[in-house]
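Novice: Sharing a model prediction with you, sequence too.
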Amino acid sequence: MDQHTPPATQFGALPFRETRGGEVEFLLITSRGSGQWIIPKGKPIPDLTPQETAAREAFEEAGILGEVDPHPIGRFAYVKDQGQPTAQFIPAVEVFALRVTQQLTLWPEMGQRSMVWLTPEQALHAIEIESLRKIVRRFANRFPKAR
């Protein structure tokens, strides 16, 4: 890809689970470059739909499996590897909700990132990308106890 060709849309998963008390929690991971708290995401994967790509990225980056919603819940843009000489603007990450049903003990990128389950309030505090915070806030409001 030359410097005049914009990067393609990426696909991301917003991993969530409901607690026994009916509250929602989100799984966030750190990016490998900047270490900021984000969601699993990546470039399109041939022969996979956007939501399947999002689910695959969640498996590879965080070791989670689940039910992915086929309809996107939002889009955000970000600067990849911010502050690095190779930083690039990613114009869009299409986000799909992923209800986590299984958390694995081994996965492809294990040990390359940190990850944590957070309440909506904690997640909103941890996420630096404002447009991603808006998606998390809007999605959390679907759960009565998150309001």
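Specialist: Good, I have the coordinates.

Novice: C-alpha from now on. contacts and neighbour counts both.
Specialist: OK.

Novice: Now for Arg75, how many residues are close by?
Specialist: Arg75: 19 surrounding residues under other Cα atoms under 10 Å.

Novice: and the nearest residue to it once chain neighbours are set aside, how many neighbours does it have?
Specialist: Nearest residue to Arg75, sequence neighbours excluded (Cα to Cα, 6 or more residues apart in numbering): Glu94, at 4.5 Å. Using other Cα under 10 Å, Glu94 is surrounded by 21 other residues.

Novice: Looks to me like Glu94 is in a strand.
Specialist: Yes. Counting by DSSP: H, G, I helix; E, B strand; the rest coil, one finds Glu94 located in a strand.

Novice: so what's it up against?
Specialist: Contacts for Glu94 (Cα atoms under 8 Å, 6 or more residues apart in numbering) come out as Thr9, Gln10, Phe11, Gly12, Pro72, Ile73, Gly74, Arg75, Phe76.

Novice: okay, now the one to match up with it:
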Amino acid sequence: MDQAHGRRKSRHIGSIDSLLAGSNQLGSTAAHHKSPSYRMPRTPKEEFSQVAALPFRIKDGRIEVLLVTSRETRRWLIPKGWPMKGKKPYKAAEQEAAEEAGVKGEIKQEPLGFYDYWKRRSKHFDLCRVEVYPLEVSKQLESWREKGQRQTQWFEVEEAAHQVLEPALAELIRSLPARV
């Protein structure tokens, strides 16, 4: 395990073409194309692990979720990052929310759940499992570490679920009202 980034070693299996073809070995397609490759974990213990905060507030009796954009693709997601050495996972998620979204509040110590996504690298993708911790926002900062690098926006629960690409993350967002 790479302690600096909370990553576990994973196995390279080939290109997107071989993945979509159902192959778990390098296929002839991978040898001829320069498409990004994917790294699939052999076992759940080999996946890359991240932590995330699901920032929310209650406004006029309705729950709203704060989403941020990714720096590269500008798609909507929740603040997330690698586990931090010496910090409990929920504390690392809380720090990610402050750095990426400029919010502070009360974070739950137990995760709401998890979702998986493909992390884009320069020449391949890695499968990451993200543990999600609800964060009830009590303060929005005037400035924060990544303020100029990302957009932030409050959405009602269903709209936030529609904005994210990962179906499992959308379901976690939809499950929030029953859990707070």
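Specialist: Looks like it came in fine. From a predicted model like this one, the values you see are computed outputs, not experimental measurements.

Novice: After superposition, what's the TM-score here?
Specialist: The TM-score (TM-score structural alignment, normalised by the length of the first structure) is 0.87; 140 aligned residues with a Cα RMSD of 1.9 Å.

Novice: can you tell me which residue in the second structure aligns to the residue nearest to Arg75 of the first structure?
Specialist: Alignment note (TM-score structural alignment): Glu94 of the first structure maps to Glu131 of the second structure.

Novice: and what of Glu23 of the first structure?
Specialist: For Glu23 of the first structure, the residue aligned by TM-score structural alignment is Arg62.

Novice: Can you show me the strands along the first structure?
Specialist: 10-18, 24-30, 37-38, 41-42, 64-68, 74-80, 88-103, 115-118 (DSSP state E).

Novice: how about those strands in a markdown table, adding distance to Arg56 of the first structure?
Specialist: Formatted as a markdown table, the strands of the first structure follow (distance: least, Cα to Cα, whole Å):
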| stretch | distance to Arg56 of the first structure |
| --- | --- |
| strand 10-18 | 9 |
| strand 24-30 | 15 |
| strand 37-38 | 16 |
| strand 41-42 | 9 |
| strand 64-68 | 8 |
| strand 74-80 | 18 |
| strand 88-103 | 11 |
| strand 115-118 | 17 |
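
Novice: Please identify the most buried of those strands.
Specialist: strand 10-18 (a mean of 24; mean count of other Cα atoms under 10 Å).

Novice: so where do the helices sit in the second structure?
Specialist: 16-20, 28-32, 89-101, 157-163, 167-179 (DSSP state H).

Novice: most packed of the ones you listed?
Specialist: With neighbours taken as mean count of other Cα under 10 Å, those reach their highest mean count in helix 89-101, at a mean of 24.

Novice: hmm, back to that, kindly reformat the helices of the second structure as JSON lines and extend each row with distance to Trp144 of the second structure.
Specialist: JSON lines is the format used below for those (distance: least, Cα to Cα, whole Å):
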{"stretch": "helix 16-20", "distance to Trp144 of the second structure": "37"}
{"stretch": "helix 28-32", "distance to Trp144 of the second structure": "42"}
{"stretch": "helix 89-101", "distance to Trp144 of the second structure": "6"}
{"stretch": "helix 157-163", "distance to Trp144 of the second structure": "22"}
{"stretch": "helix 167-179", "distance to Trp144 of the second structure": "24"}
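
Novice: which stretch among those comes nearest Gln151 of the second structure?
Specialist: For Gln151 of the second structure, the closest of these is helix 89-101, at 8.1 Å, according to Cα to Cα.

Novice: For that closest one, what is the distance to the chain centroid?
Specialist: Chain-centre distance of helix 89-101 of the second structure: 12 Å, with Cα atoms, centre = their mean, to the nearest Å.

Novice: if we can go back for a sec, let me know the closest of the contacts of Glu94 of the first structure to Thr49 of the first structure.
Specialist: Nearest member of the contacts of Glu94 of the first structure to Thr49 of the first structure, counting by Cα to Cα, is Phe11, at 9.6 Å.

Novice: For the closest one, which residues are in contact?
Specialist: Counted by Cα under 8 Å, 6+ apart, Phe11 of the first structure has contacts Lys41, Gly42, Lys43, Pro44, Pro50, Gln51, Thr53, Ala54, Val93, Glu94, Val95, Phe96.

Novice: Map Ile129 of the first structure onto the second structure.
Specialist: Checking TM-score structural alignment: Ile129 of the first structure goes with Glu166.
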